[in-house]
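# coordinates only, no sequence provided:
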């Protein structure tokens, strides 16, 4: 065991110069990076989603998107290509860097910008926006512009959303109003086309039908009575020997008009227009009869008729006139009853059609009332959003110009250089021993050949070989001194600045 320790100690002393070079290179590189890396300033602002200040029962159409969803939408809007390029150009974020394409600008802006959302049950929804820049003022200005974009977009979204809702319900109200007007016109036209069979007048038609039926029955009874009376008069006249004279049409008409005139004079005065007309017609008929040689009181042979015969003829004429009137009245009554019967039979179908139209009108009226109420609520939502009393995003903490750089952590960078140098030096020693399979000790010979040697003679190295070995060590050391800084410079220049790379590595390991 002591022999092994002495061996490794001697080996350590042998390789110590190279290990010291490796350690010194990386330690110096770490210290140099810590001293030369440009400072990075980080400004941040905190936004919070405030709940609505309006009572729940008044928020019918307030545009109240889920808070987390709202902030996620805002995050996507902030990270759009146009926004990032505009902010980079406005604040000259990359003024010292040349040859950057728009794609490079967008990629770098997204790397330098950090947006963090914090939400949870029974917790406020918070957005933290931060930006990393080599200039303190630039970092604060960029973050404040981000905040301005968020607040402006939030206000526009809320007002536009409630305005769109109001416009929609305005259109709904106008559409339902037009539908109601057209439906009302349909109902009026339908009622006009079926005015004789409307259901609301069915009771009146039934009572009128009963009245007409009673009138028809009465007319039948009166006709039967008059026909019976006429038959009796004829029978009495024949039995008494009173001849019946067949009156001419003019005589019959004259008799009817005289009877009508007598009835009118019993009611009206002689100056009444109706009486005057009847007298004129009677005079006209008499003149016509005088011209034709016919007299009201002559029989077929020209002798005067008896008083009894005249009275009989007058009674018969009156009965015939009443019979004719009742028959005409019966015809009119039957026609009216037929119209009523048709109207009564049509009423159920008319009622069904009218009910369908009125039901559609009532449905439209309900929708109209709902649309009007919704429009009022939407208008209230517009007023709420305009007054900024609804759910909105507000600034909890404005971004201020940082007084000290946020990165790099110079102590950490220097310590990292020391750690890397130590680790690489130890790796050089360990790997060199693991990869070296040459026989340098008696125990190595025993392990390789499986025999116990009696005596061992050490390897005597020639001066030329020793010189070659020293040259190789020197070349390797110089190569390491050149290659390692060159590799770090290439990473810093062509891939990612070392401070950002270190931050990314620290974030990945959770430091």
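Looks like it came in fine. Worth saying up front: this structure is predicted, and the values here are computed from it rather than measured.

# from now on I want contacts and neighbour counts done on CA atoms only, so please keep to that.
Noted.

# and residue 305, how far from residue 424?
166 Å (CA to CA, to the nearest Å).

# please enumerate the strands of the stretch 101-250 of the chain.
113-120, 123-133 (DSSP state E, counting those that start in this stretch).

# adding another structure so you can compare the two:
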């Protein structure tokens, strides 16, 4: 075991110049990179997203967007092309701005700005804002500028949203109020146009129609009675010349004549016309008729007086008949109008119901809009006084005392460690590929024979001197040439940090 260790150590010493070459290249490259890469300063500011100061169950803000959503909106506004160009030129972020295009400036600014947002659903959380720059003052200035813009954007977003909500509901309330007034005017116009055929007066009109029907029957009865009375009066006057049939007012002869006429009529029912009793009654009736006729001729003046009274009564009865006929016509016209309005009432009820339902719907919308307007006013007041969810500054960005990157010690240590690993790896690879026989055990394993003795290869002193001189020359060339080449590329072609960034982009890292 000890012999193997010594053997491998001797192999390492024989290949030491390869190890040293790789080690010098890696370590020198790491050191050059560590000291040629420009320093990057990172100033950081901290913000806190606070919960609303007024509980939502008492009064809530009309800004429903969460903190994460608002911060993402603010972040996108900050990273707009115009804003980044303005920050870069206003704060002189790029000294070589004249040599850079606008696209390069925007891309570089977006890569340097770092905004750490809280997780979705969190009402509170920390927000970190930082900016990488080659100058500590520039990093702090840009970070504080971004901080100021975040606060302004937050206030502007929240007040804008609450203000737009308030404006919307104010316009909505005004619109619904105007529509309510128009609908109320339509209902009033419809009621005035169909005032005699509205549903609320249907029971009255039906009761009125029944009363008019009763009135028509009463008028018909009165007309029949007046017409009958007029006919009897005319017949009485034509037969008797009198205006009434009162027995007490008749002369004795006329009363006796009426009695004999009644007795004759009764006798004719029982006896034949040739009966002596019948003939006797007829003779007596004829005699009395002559007497009565003489009496009537003697009262011609009185008949003229009766005719005048008769005309007055007939005229009065005719007037009453005419009046009742007119009343009947008016009642029938009113009944016809009532029937027409009753028939059109269901259609009017449907139309009026539609108008009233539209009015009720508008009223419900108006009530909801009024409630929402009240909430919007409260929410706008909350945002105006900054009593809702807000972003406050915990710590502003200060000028960093040292660069954030590169970590020069780590890069140098990485170069050294990488050089050692690569050197050992190269030696291991060379020995793995070398199949030469170096020890007696290799002869035994390879040929299957056991040698009596082995003689090592011995170089002359000149060969040894030349070999070490060559190795030293190569090491010096590499140790000085590689850093010089890197430095030349860094100064005249492209900075090393940009080369590394492009290499990372091409590698997709």
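Arrived safely, thanks for sending. Just so it is clear, the structure is predicted and the values come from calculations on it, not from any experiment.

# just to revisit the earlier point, would you turn the strands of the stretch 101-250 of the first structure into a markdown table with mean neighbour count and distance to residue 4 of the first structure?
Output for the strands of the stretch 101-250 of the first structure, formatted as a markdown table (neighbours: other CA atoms under 10 Å; distance: least, CA to CA, whole Å):
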| stretch | mean neighbour count | distance to residue 4 of the first structure |
| --- | --- | --- |
| strand 113-120 | 14 | 55 |
| strand 123-133 | 21 | 54 |
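
# of all these, which lies closest to residue 23 of the first structure?
Of all the strands of the stretch 101-250 of the first structure, strand 123-133 sits nearest to residue 23 of the first structure, with 32.4 Å by CA to CA.

# quick one, the closest one and strand 113-120 angle?
With axes from the mean of the first three to the mean of the last three CA atoms, to 10 degrees defining the directions, strand 123-133 of the first structure sits at 170 degrees from strand 113-120.

# have a look at how far, on average, strand 123-133 of the first structure is from the second structure.
For strand 123-133 of the first structure, the mean deviation from the second structure after alignment is 2.0 Å (mean CA distance after the TM-score superposition for the first structure).

# cool, stretch 357-376 of the first structure as well?
So stretch 357-376 of the first structure averages 1.4 Å relative to the second structure (mean CA distance after the TM-score superposition for the first structure).

# residue range for that stretch in the second structure?
Aligned using TM-score structural alignment, stretch 357-376 of the first structure spans residues 355-374 in the second structure.

# list the buried ones in that stretch?
Buried residues in stretch 355-374 of the second structure, defined by neighbour count with 16 or more other CA atoms under 10 Å: 355, 356, 359, 362, 363, 365, 366, 369, 370, 372, 373.

# and if you look at stretch 26-45 of the first structure?
26-31, 33-34, 37-45.

# measure that stretch end to end?
End-to-end distance (CA to CA), stretch 26-45 of the first structure: 38 Å.

# what do you get for stretch 399-418 of the first structure?
Start and end residues of stretch 399-418 of the first structure are separated by 36 Å (CA to CA).

# next, format the strands of the stretch 101-250 of the first structure as TSV and append distance to residue 483 of the first structure.
Listed next are these as TSV, based on distance: least, CA to CA, whole Å:
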stretch	distance to residue 483 of the first structure
strand 113-120	33
strand 123-133	30
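
# what segments of the first structure are strands?
Under the criterion DSSP state E, the first structure contains strands at 41-50, 113-120, 123-133, 392-397.

# please compute how far stretch 376-395 of the first structure lies from its chain's middle.
18 Å (CA atoms, centre = their mean, to the nearest Å).

# what residues sit buried inside it?
Buried, per 16+ other CA under 10 Å, within stretch 376-395 of the first structure: 376-385, 388-395.

# how about stretch 254-263 of the first structure?
254, 255, 256, 257, 258, 261.

# so which of those residues are in helices?
Per DSSP state H, helices hold the following members of these: 254, 255, 256, 257, 258, 261.

# list the contacts of the first one.
When you say that, I think you mean residue 254 of the first structure. By CA atoms under 8 Å, 6 or more residues apart in numbering, residue 254 of the first structure lies in contact with 282, 285, 286.

# do the same with residue 387 of the second structure
Contact partners of residue 387 of the second structure, counting by CA under 8 Å, 6+ apart, are 52, 53, 54.

# which of these lies closest to residue 479 of the second structure?
residue 52 (64.1 Å).

# for residue 444 of the first structure, see how far away the most centrally placed residue in the first structure is.
For the first structure, residue 165 is the residue whose C-alpha lies nearest the centre (CA atoms, centre = their mean; 7.7 Å). Counting by CA to CA, the gap from residue 165 of the first structure to residue 444 of the first structure is 89 Å.

# same question for residue 73 of the first structure.
Using CA to CA, residue 73 of the first structure is found at 70 Å from residue 444 of the first structure.

# mind checking which of the buried residues of stretch 355-374 of the second structure land in helices?
Going by DSSP H, the helices hold 355, 356, 359, 362, 363, 365, 366, 369, 370, 372, 373 from those.
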